[in-house]
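[1] Okay, structure incoming, though there's no sequence with it:
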């Protein structure tokens, strides 16, 4: 473990340690997995335009998210069923995020409850929500999160049905029998059992409300005082609608390339959404972030922060809480170095002029 120098190196260790079904569940994407590859590859086509001879003896990586000051604009995305990766699951993740001074988002499908995560100590936490067919259960979940001191709801809006994840179908994915979806205990919501298909796909088909629409976002605002972020926006049109219904923020996300294959990489979709939002709400993104350079590129394109998923889950599988802490530190240090070498002393100084993208060539101004 001491030889690990970047977050990507945790994946090989996780693959060795985890049963095939569990590793495949975390690692795989939808169908041909084109978007899964593109989520990474798209970053490599964005290049830096560093500025030199700037006094970078002091670098401030802090960011403010929904009024909360955090150590860096790198936060933890919701990933389901973390006790499959490590016995301490979401509790280890919560402690690592708190130690790093950043935000953790707990999945609805966590193997630890909101109360258990809250009991790990102080820290800013968001709760990711799937809207289920039974709205009373949804109201209960939101209420539980609010009571446990969670600070925002991240509403996932790209999953009326589960994407076709062929590895899960082949493996007949099911939640190991010693684990449960802790937030759903006592709510009579069934279990993620072995089927002839993906057990999770069957569970989603049974429980998640396919009729979810913009009116439901308004309804959600009536049952909680917490700010609501919509997670899963990829277009300017939907960004505009999100602002119109009064969301507190937008997360540009393609669900880790696990839903609709051949949607763009999130880093490619980001600028369109940022322009549509026009600064009315903060725009965040997840998907493919593996380096501090990726974080810088996202901020240069207008993101207020990024969320990571697989990097910390693989670090958790490899080395528990210590792994997650180290993964966050490596990303922080890479990001800080990128800032320094680009001539930026604070995230406010990161601008669009610090990068060049493949689509910049399309913006040629005609001569009069």
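    That came through, no problem. Just so it is clear, the model here is predicted, and its values are computed rather than measured.

[2] Please count neighbours and contacts with C-alpha atoms only from this point.
    Will do.

[3] Tell me the secondary structure of residue 175, please.
    coil (DSSP: H, G, I helix; E, B strand; the rest coil).

[4] Please report how far it lies from residue 203.
    11 Å (CA to CA, to the nearest Å).

[5] Also residue 107?
    Distance of residue 107 to residue 203, computed by CA to CA: 15 Å.

[6] before we move on, what about residue 54?
    Taken as CA to CA, the span from residue 54 to residue 203 is 54 Å.

[7] more neighbours, these two?
    Counted by other CA atoms under 10 Å, residue 54 and residue 203 do not tie: residue 203 has more neighbours, with 18 against 12.

[8] Next up, a structure to set beside the first:
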């Protein structure tokens, strides 16, 4: 059962989580997923295919941005403050006009079918069970309407700004109709980053029809595909290998909402190939500018959060342009190698925003102590990414739930051991800079 708006949902979660784990251990049971972040990643590596692990875990270039994101947390230390009554701790916070059980979000991660067959459905159910809002990716493996039906929890929708305004408008109309609370426009993927692990494997999931369910279920996209198929010439010849056949079957299966047939019929149809090629053409646009963002207000009445803000000047401009939130993110280090780490600029962005809109933070978050540091530096909400994907790969919905519970539990315990009883009390004086 979802508890998205119950402010008491996460109270005492640290004590409960530890008690549950240790009590179960008496009979020999261990957690479904490793608790330590590095052990979690290593277990996921074993559970995933080489291509899936590279796509989820990899970053841009030599991985310097991923390293910098983590190193930025090492520059801060939490002050322990004993002899304070912290028996009743409250993780609740206000976000988008509602009181949430905790300041945690699940960041949008695409192509989760690479980790588990239930993909976004499992993630959404796990998030809803803990009252954590889930930001559904534009590159999800299931249509947003199906995710809404499966979870009933708090959801936001992430939009990658397509080169087709008709498609953008359609996606946002669907997001609003399916009960999403806000739109998160990702700004930093107008060009796909130089992702070396994927390039070494010559593997991009979208070319197999994976991660495009929001598109194949969209009437505007379906029409674009049919028009392309009508105008297309003969299919280019490709060398037939077992992997070619597997890719063809995958494309045929994922294009079923457009072809209206099963795999066998799809293999005979030009539509699956046209769907993939259409997606690759319209996925993003390098011509996107600040002026274009005003169109989103015409397409939806939902609050609009701009994701991918790292420079303080861009944060100021986002607020001046009427954004309902600023999301500080460098895409988890997946777009630019040697990018500025997000935590390093968070305080300055918070100062620029000056409380006018919420500030969401991600990139480099691996546990509850990380979330505490980001909150102390001014973040309104903290978004978790790769760790929950690892939990999904290892143990499905239960794995996601345990990972998220563990982050909340560590945040709860860190809150108490630092002498605080409420998220609202945390400020920069809770930290010492190394």
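    Great, that's in hand. Every value quoted in this text rests on a predicted model; they were computed, and no experiment measured them.

[9] What's the TM-score once they're superposed?
    Superposed pair, TM-score by TM-score structural alignment, normalised by the length of the first structure: 0.91. Supporting alignment: 352 aligned residues with a CA RMSD of 2.1 Å.

[10] residue in the second structure matching residue 218 of the first structure?
    Using TM-score structural alignment as the criterion, residue 218 of the first structure maps onto residue 294 of the second structure.

[11] Could you do residue 24 of the first structure as well?
    Under TM-score structural alignment, residue 24 of the first structure pairs with residue 54 in the second structure.

[12] post-alignment, the one helix or strand that match maps to versus the first structure, mean distance?
    For residue 54 of the second structure, the element it lies in under DSSP states H and E is helix 50-57. With mean CA distance after the TM-score superposition for the first structure, helix 50-57 of the second structure departs from the first structure by a mean of 0.6 Å once superposed.

[13] Distance from that helix to the middle of the chain?
    16 Å (CA atoms, centre = their mean, to the nearest Å).

[14] And that helix, what does it pack against?
    helix 196-201, helix 386-417 (3 or more CA pairs under 8 Å, 6 or more residues apart in numbering; DSSP states H and E).

[15] ok, residues contacting the next helix or strand after the shortest one?
    Okay, so that is helix 196-201 of the second structure. Next helix or strand after helix 196-201 of the second structure toward the C-terminus (DSSP H and E): helix 213-216. Contact with helix 213-216 of the second structure is made by 138-144, 171, 221-222, 254-255, 257-258, 275, 279, as judged by CA atoms under 8 Å, 6 or more residues apart in numbering.

[16] Could you rerun that using 7 Å?
    138, 139, 140, 141, 142, 143, 144, 221, 222, 255, 257, 258 (CA atoms under 7 Å, 6 or more residues apart in numbering).

[17] Nearest to residue 380 of the second structure among those residues?
    The nearest member of those to residue 380 of the second structure, counting by CA to CA, is residue 138 at 23.4 Å.

[18] Could you say which of the helices and strands packed on helix 50-57 of the second structure is packed most deeply?
    Among these, ranked by average contacts under mean count of other CA atoms under 10 Å, first place goes to helix 386-417 (a mean of 25).

[19] Give me the most central residue, the second structure.
    Computing the C-alpha centroid of the second structure and ranking residues by CA atoms, centre = their mean puts residue 108 first, at 2.0 Å.

[20] so what corresponds to that one in the first structure?
    Aligning on TM-score structural alignment places residue 108 of the second structure opposite residue 78 in the first structure.

[21] does that match really touch residue 107, like I thought?
    Yes. Using CA atoms under 7 Å, residue 78 of the first structure makes contact with residue 107 at a distance of 4.6 Å.

[22] Need the residues touching each of those two.
    residue 128.

[23] returning to what we had before: identify the residues contacting the match of residue 108 of the second structure.
    Taking CA under 7 Å, 6+ apart as the test, what residue 78 of the first structure contacts is 105, 106, 107, 128, 309.
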